[in-house]
Structure formats: C-alpha cells, structure tokens
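Undergrad: this is the structure alone, sequence omitted:
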C-alpha cells in the first residue's frame, strides 16, 4: 500500500471530546471516526487491525474444536420471551416492529438463538458441541463513552458449548479458559482472570478477563501474593472478629436531633460507624425492601441483585420511605418491622449492642441485638470490599485495580436449553436438557484495550501480531529520483518477502512522515535518505523503543525478517 493513496486522515491535535488514550489516539491516527454517540466508522487501518484480532481469536477457537457459524442479528421476540429476558433486558435492548406488527430485537447476545439451533441435536452421542460466530451486537448504552471501549454497536466473538452434564460443561469451560489465556497473550494484552457476577446471563459461575488500564470502568480486587482476584461485584475479604460483649437486654431509644448521617451519629453520640446498622430502602421488582449493612460498609448493588434475583432495582424515594416506615432517611431501622422483607449483610450476623434508627425522625436505638431484634429474611454478602482489607485466602492486604473487561466466560447450565426445548436422549434413553456455556470477546473493545496498554507520548505502539502493517518504508526525499527509486525497490522486496509494508511516498517533509509513522504505531520504520544512500545504508527504527540502526542496503530485508521472526 502507498501512503499517498491510502485514507489515513491523521490529526495534528488531540480531539477535545476524547479522554481515554485509545479514543484520543485512534481518532488522531486516522483509525476511526464517530458517526454519533456510541457508533463508529472503522477506517482502513482499523479494519486491518480488527481482521488480525479476529484471525487470532478464530485460530484459538478452531484449536479447541469450535465450529464457526453466523446467526442473524435481528431476532424475533419469541425466544427471548421464552427465556424470560425480553423483559429482563430492559431499555438496553433495541426493539422494533416489522410491517406485520411483530416484535423484534437487535441481538445483544445470542444464547437464545444458539439454543434454538441446538434443538436439532437429539442424542448425547452428538455432544459435546462447540459453536462460535463473529457477529454485530447492539446495546442501547445510556452513556456510551471511551471511544470503542463502550459503544452501542460492536463485533463480538460469542461462543457456546453444549454438553450432556455439569462435568462436560466444566471441561468445556476449562478449554475456553485456556484458549482465552492464549488469545490475550497473542494480542499483547495483560489480563487478570477474575471471579465475576453472571448478571442477566444467569448460571452457576463466570470468569472475566480484565486488562488493567486507567480508562477502565471495572474494579478488580486482587492479591498478588496468592493470586486471588475478583470483580468488585463478587470480591470478599476477611473481617476481624467483633467483640460486642454481652449486649443489652433490649433496645433503648434516645433522641438524636439533627442526626442525618452515619458520621453525625458517630460524632455526636459515641456510636462508631462499625457499631451502627445502616438501613437502606430499595424497590426490588417494585417491592419495598430493607437492606442492612454495617455503618462503615458500602453496598454493592450488583451483589444485591445477585442475592435476590431482582430484575429491576432502584433506591426508594423519600415519600415512599415515609409512607412505609414513618420516618425519613437518617432515622431508619429494621427493629420491629414485620411487613417488609429484610436482607442483611453477613458482617452483621451475630452482632450485639448496635445502634440503628428507630423509624421516628430524630430518634435512634442503642443496644440492638441483630438476630434477636430484627427479623432478617435473607443473609447475603452485600458489602463492597475496600483497598487494604485482608485477602480471604492469604490475609495480605488487597489491592484494587481499574480494568477493562476484554473477555467473559459463563457456565450457563440448562436455563436456556429448558426454556427453548434443546434436549437430547441420555445414555439411559431419557430426554434431558443440554448443559450450556457462553464465552464472549468484544473485538473492537480488544482493539481499544491494546492501544490503552501499548502507547506513548508519540502515539500508538502496536504489537507486531496485530499491527496494520509491519513495516513503513519512509522515503525521506520523495522528489529525489535515486532516493525514491531505492525506496520503491526495498518496498517491492519487502512485499516479495511476505512482509506487510506501506511506503510513505507523499511529497511531505521527512519530519511529517516520521510523526505519522510513530502516531499510527507501525512496529518498524525503514528510512531511505540521500545521506544513507551515499553510504550504502538505510535506517531501521523500532517503534517500541525508538532504537535506530544503520543497516547495509542488501541486508535490510533479511534484517527485518529476523526482527519480525
């Protein structure tokens, strides 16, 4: 490819709307252009990188015996209704109606549709099956941001395993775990494999592959000492045992005028936050529910969803709270509450001599014994782990790292098979639902994550495996015939040697060409200039280090072959 004919619209300055490094650099380097919020056009260089990512993913999928398919992106509502996710997905699902007034959706994911295809399987002898595709997904993100990191339209490699039983699913899950590990190594992405919430996917468990990056939206709690790692939505930690003493014979009310917060009660009434019961009021599927935590512990809402199975969750409004409890936030508690469900964090189990609101404005209770005085319907891990708390495995202080989710694998079980009627005959001749797994990688998000990890103050620094071109031949003086001819000869020789090469033959100053080669991130630059030609040499510059070597012209192509090998 010739730079003079390529569409590589580089920008001199950083776009004002771009904050994440990948967003800024992909715009500046001419890889993408925004159509509207959450929708991007991939320009020629980005398409080349995307193709290489897909090739690596496809290679590892084929390696574990997965078969490629391509299923529709436009789905009828019926399979989604059968699985229960037509309502569960809420506003993130793009919905429409056709001319016959039939409900349709743009696919967010394809569990239901693959399960529909799997209905043609009839016997355990046909299992296991591994199927995958590269398909466009659509999600009506309320806040698309970060360029390609969070969009409304994107390519996903989604794969699905079909097994007879849990043991088969475990084996398939392990195979995908290994494939994902190899994929991210080949893409040049450092990842942490972490315990994760399955969310609306359901199932018995899942693992996220998280790439540490400041632009990430996910928090991973981990211990480098023992390898423990979990998304903050699943993470736990050790807590020192509480010594509450014998407690009190009964809760005692006391006046707390003006107290509205945990801090107010601690400061004015000698009630340390770790001895307070924080009472939050949520609507879970429109049912008012009391959520109890220790005063110094924050709630993780995803843990609340996972613990209750709620499809919809929102904090109650002040009027709803007063109507139900007779007081406003700041004086709320669960003592004596009989007609509302109560869910409590495990850190409160067995606690005595605690403080909480009395459900009367400006009044609190002391001496509360949680299990004696409160009718807890459900105990669950609800609190969000904080940096420095002891690791649940090794006891060392936990770290919290901001990350980008680049892959997610799920053990779905038989939920979708049961809903869609995907069954086979087992060895005993009994019809049983197929056991499924689901495995996803966002292709454009992976592209952006690579840039987040591999860039410097001059631009992108692509790993060779995914770079749009391996070598850029820069003709320093395009108007000098001998220099231009030497560049053309080296360009053709590199192509003949199977090296992906672009030649910068533009009538621009050498400095402009160097800046563009650095900005676009091509791994090696071969510079052909008048001075070097007079010496019989060219310069080879490694983008990652900036190191430049003078190489005799006859050795240039073999030298680059060796570097790329």
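TA: The structure has been received and is ready for your questions. This structure is a prediction, so every number in the text was calculated from the model and none was measured. Numbering: from 1, shown residues only.

Undergrad: rest of the way, CA atoms for contacts and neighbours
TA: Fine.

Undergrad: which ones are touching residue 514?
TA: Residue 514 makes contact with residue 474 under the criterion Cα atoms under 8 Å, 6 or more residues apart in numbering.

Undergrad: does it count as helix, strand or coil?
TA: Here residue 514 is recorded as helix under DSSP: H, G, I helix; E, B strand; the rest coil.

Undergrad: next one: residue 485
TA: Applying three-state DSSP: residue 485 is helix.

Undergrad: that one: neighbouring residues, count only.
TA: 14 (other Cα atoms under 10 Å).

Undergrad: with the one 5 residues further on instead?
TA: Using other Cα under 10 Å as the criterion, residue 490 is surrounded by 21 other residues.

Undergrad: residue 236 touches residue 392, doesn't it?
TA: Yes - between residue 236 and residue 392 there is a contact under Cα atoms under 8 Å: 6.4 Å.

Undergrad: ok, and here's another one to check against it:
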C-alpha cells in the first residue's frame, strides 16, 4: 500500500452482507469438553466445528478472520523482502531421511505409503523442502540473501488434542526460511523476522513477550518464542518485571541464595533407610534430612542410551534442558524395569556417587555443595556426607538441568522472577548449517570457496493468533475482536420492523462501507435483544442500532463492543466517524 492505514484485509466493494443469508450457526451452550475461552466461544459463535480429534472445520466467520491475519502477515513479510511460495504438504520419506529427521520425529509424524509401497509423510514443517530448493537452485553468494515463506497446512499426530485450536492435528503455519552466505547475514535476517513478528502480533491485537527458547528437534544455535500470557497456555515463562528478562522455563535460569552446608565426610557413609523412597520421607524423623541437602537422582534414556541426571531434592528436572545437555534428539524417563539393571536398585534408592556405567549430569545449583545425602544404589540404603565435586564430578559434568520457580532471583538484575502460563504464537530459529550440511546445500563465496548455506527458520501459528486474540479479548457475553482481525468491522441492526428503519439501516451500511468498513447487516426478523446478544457473542467491534426515536432526530445508536457507552451519532456523521475509527488501526 502506498498510503493510508493498513487494515490487513480490505476486499473490493461487495453487496451488503445480510445476516439472514449467511451461515452463522450460533449456539447457546459451549461443548461439554471445552475448557478454554477460545474453544467455547469459537464454537458458540459459529466460527468452527469439530470433525474429529484435533481436526476442525473452519466456517465462514473464522475464514474471514484468518484471511485478515494472513493479509497482515503477507504485508509484513513483503516489508522485509520475503517471497511467498506454496509447497506440497505430502513429502517423500527420502528428503526427511537426508536431514536425519525421519526417525527423530517419531510418532508425531503422520506417515503413509503410496500404492507402490513408497514411504511418505504429511509435512510437520518444511525445512527439508526449502533446503532442497536452495541446494538445487542457488550456486553463488551473489544470489544471497534469500528469504522465502509460505502459508501452508501442517500436520502433527498430536497424542492429546485439546483446547480447540490450541492443540490440534492439522493447522496453518506461516513458515519462513532465510539463506545467507555467513552468520552475519543470518543475524540480520533473524532481526528482520523478529521485527516483523512484533509488528504482526501487535497489529493483530496481541499482548506478547519474546522469550529465550529451546530449539528442540529444529536444532540450531538459538531461538526465541513469542508468547501470549494466558491461563490457556501450556508453556511456562519466567520473566522479571524489573529488567524485562524473559525465557521459557525450558531455558530460563535464576539466582539462588547460598546454602549453609555441613562438612563432607572423608568418604560417604551408608546408612539404612528401610521403606524410604521419596524426598519427603527422608525429611521426616528419624532422618531429618532437608530437601535442600538431598540429591535427587533420575535415570533417563537419551536417544535410547541411559543417562543419569542429578538435581537438588527440592528442584524439578527440566527434560528440555537435559535434552540440550545430552545433545540427544529425544529424551524420556527410563521405564521402571530399565533401572535396576543399570543402577543396582529401584527408583527411590538411586545415587551417582562414583557411578560410571553411563553419562552423569549434575545440575549447576549443586556446584560446590558438601555434606549432601543421596541414594546408595542399594534398596533401603542412602549415603550421607557426600561432596558433589569429589564424589560426582570426578566422572560427571555440570549442566543447567532444573526448572526455575517463581520468586527466585533474576539472573540479569536484583529483581525476582514471575512464572506464568503462556501460549506460543510464533517461534524463530537460527538454524545455522544444520540442514545445509546434512543435505549438502552449498554456494561459492566471493573467493571461490564452497561453503554451506547459513539458514534461519521462522514460524507463526495462524489459527493460534485467532485463538490467542479471543483468550485476551472476551467477556461474559462473548468475543471482543480487535478491529484489525474481526470478521466484520461493524454490524447494523434495526430496533423494529418498520420499512423506514430498514431503509435507513441500509443507508448506514452504505456509509460505513464507503468509509472502508466490512459491514454485517442484521436483517433478521428477531427481537432487538436477540440481535444485541448475537452481536456481542460474535464480537463485532462496532454496533449501530437504528430505532424510531433516534431516527426521528436524525441519529443512530453507536456502541463499541469494547466499551459500555452508547452514543447518539447523526446519520450524516457516521461515515466520518467510521473513518476516524479505522484510522486507529496500526
């Protein structure tokens, strides 16, 4: 666009959208299994219907909102020079095997065979496909940088679909990929995408925070998530109100106060603890060992190889941090039957003192601790007087393993951390050469040297933006859409059945459309109260009611969904006032 405001979706003038002719299947009650606001309201307001577990039909109102969101994304992608593609959702197995992720993705990937027995999958993401195009088409540094993106359907065999559009098996993602000759270029593209994401989410009406994140199966040297604070979220974010430090608890760190330790014994001393298999039991008399003086020892499988993780008794192990420490593609807790053969005892009596049968990782919070107590790797026995440096780190190594807790010290300032639930709406990654190395995507530098292309990957969940907006903007009556992504900007209704009211309402509709608004004309033969309730449920930002008393004075009722006040506005001023309202959209 060359001037004026950018709304995200401004179709050519259309005939008036009449409520009586549209498919808007509203419900009085939400589904019994709906737990979060966005799920309840999207169903009640006639935006979606469930086809199967984690699979939803997108109905016309939702499609209008999603189209607005996609238009905003396209504008901001164009602003940083990104070019739009549309790639297949059906992928041959070979290309995923090139990157090594065919096995890594495990049961999360939908897999199928064609009639000839060939292996295929439904794409969860498109790193491999875009890398293959770059490998085949890019030859020289002169062709770089490139930023490519698409809006495409993705598939994930989610084991526990729930919360409406927040945990699904089929979803739409804006995934972008950058290609550079060096890491300086990657840093620039990463910053460009971050800036574009901030504009996209702000324009969509989201209150968000960018947090340090875990890269997971995507790999790479670093990543950030864009999170919306809501109880509907399934991620936990640690944030400092004072210095704005923020990180997913999968990567967050904190300051802990120093502990007053007991001296260690010359060698750890074994003592009987019959029936004691929990941290809490060891705290009780006659033992009286506080949780902060206990070592919690856990056995995990990292890419099917056992590892031992040790954290303080009152701390929780963070599996994502353990995955980072081990460098594994996947980690899982060891099954109970897998533990005794490795450790010599069952869970509850485990320890890592002088243990050398597998890799041992010790949490950073335990560095320098003395006089500690841990399991003896013998059922019914523990060891006391343990010196972490002497007894564990001679064969193990320190790593950040624990999950931070609210109230702990900020790692960046002298503030304290808040921990809250949040919903991920976007994620950006510095992939580096993870995919170009494995898939042999190279270019020639100015000096004629062949180097792997340096890549970044950047994703946005389109339906998640819609759901997140509802989680942030709703009340007891229904949705309260931000103007920029509402399915209609305004709804016009009559407070009676007189022909002159209908005529005036259509004139108001025309004035609003001339101002650039999409208008829903509620022409149904219903009581005014029903129309008001439906307008609130649907969340239309502006409601204009045409009634006999007001019209006698040449005015109509003007009410914003986000407020309670009703104003009488002269009919001749509706267009100008609507234009003024639209101009507030950034």
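TA: Cool, the structure landed. Predicted, not measured: the structure shown is a model, and the values here were computed from it.

Undergrad: ranges for the strands of the stretch 401-550 of structure 2?
TA: For the stretch 401-550 of structure 2, the strands defined by DSSP state E, counting those that start in this stretch cover 418-432, 442-444, 450-452, 454-461, 474-475, 478-479, 490-494, 519-522, 542-546.

Undergrad: aligned partner of residue 203 of structure 1 in structure 2?
TA: By TM-score structural alignment, residue 203 of structure 1 lines up with residue 220 in structure 2.

Undergrad: from what I can see that match touches residue 429, true?
TA: Yes - contact criterion Cα under 8 Å: residue 220 of structure 2 and residue 429 qualify, at 6.7 Å.

Undergrad: please say which of those two ends up with more neighbours.
TA: Set residue 220 of structure 2 next to residue 429 and count neighbours by other Cα under 10 Å: residue 429 wins out with 23 against 19.

Undergrad: corresponding residue for that one in structure 1?
TA: With the correspondence set by TM-score structural alignment, residue 429 of structure 2 lines up against residue 410 in structure 1.

Undergrad: ok, its match to residue 116 of structure 1 distance?
TA: From residue 410 of structure 1 across to residue 116 of structure 1, the span is 18 Å (Cα to Cα, to the nearest Å).

Undergrad: same check on residue 303 of structure 1?
TA: Distance from residue 303 of structure 1 to residue 116 of structure 1, by Cα to Cα: 31 Å.

Undergrad: now swap in residue 146 of structure 1 and tell me
TA: Residue 146 of structure 1 sits 35 Å away from residue 116 of structure 1, taking Cα to Cα as the criterion.

Undergrad: and those two? which has more neighbours close in?
TA: Between residue 146 of structure 1 and residue 116, counted using other Cα under 10 Å, residue 146 has the larger neighbour count: 22 against 17.

Undergrad: quick one: map that one onto structure 2.
TA: Alignment note: residue 146 of structure 1 maps to residue 163 in structure 2; criterion TM-score structural alignment.

Undergrad: report the contact partners of that match.
TA: Contact analysis of residue 163 of structure 2 by Cα under 8 Å, 6+ apart lists 34, 35, 36, 38, 39, 232.

Undergrad: which of the residues you listed are retained in structure 1?
TA: Here the contacts of residue 163 of structure 2 are checked against structure 1 with both residues aligned by TM-score structural alignment, their matches' Cα atoms under 8 Å, and the contacts held in both are 34, 35, 36, 38, 39, 232.

Undergrad: middle-most residue in structure 1, spatially?
TA: Centroid-nearest residue in structure 1: residue 405, 2.2 Å away (criterion: Cα atoms, centre = their mean).

Undergrad: dump the strands of the stretch 401-550 of structure 2 to JSON lines, plus distance to residue 334 of structure 2.
TA: Shown next, in JSON lines, are the strands of the stretch 401-550 of structure 2 (distance: least, Cα to Cα, whole Å):
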{"stretch": "strand 418-432", "distance to residue 334 of structure 2": "28"}
{"stretch": "strand 442-444", "distance to residue 334 of structure 2": "40"}
{"stretch": "strand 450-452", "distance to residue 334 of structure 2": "38"}
{"stretch": "strand 454-461", "distance to residue 334 of structure 2": "32"}
{"stretch": "strand 474-475", "distance to residue 334 of structure 2": "43"}
{"stretch": "strand 478-479", "distance to residue 334 of structure 2": "45"}
{"stretch": "strand 490-494", "distance to residue 334 of structure 2": "57"}
{"stretch": "strand 519-522", "distance to residue 334 of structure 2": "57"}
{"stretch": "strand 542-546", "distance to residue 334 of structure 2": "56"}
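
Undergrad: now for those, which one comes closest to residue 528 of structure 2?
TA: Closest approach to residue 528 of structure 2 among the strands of the stretch 401-550 of structure 2 is made by strand 490-494 (7.2 Å; Cα to Cα).
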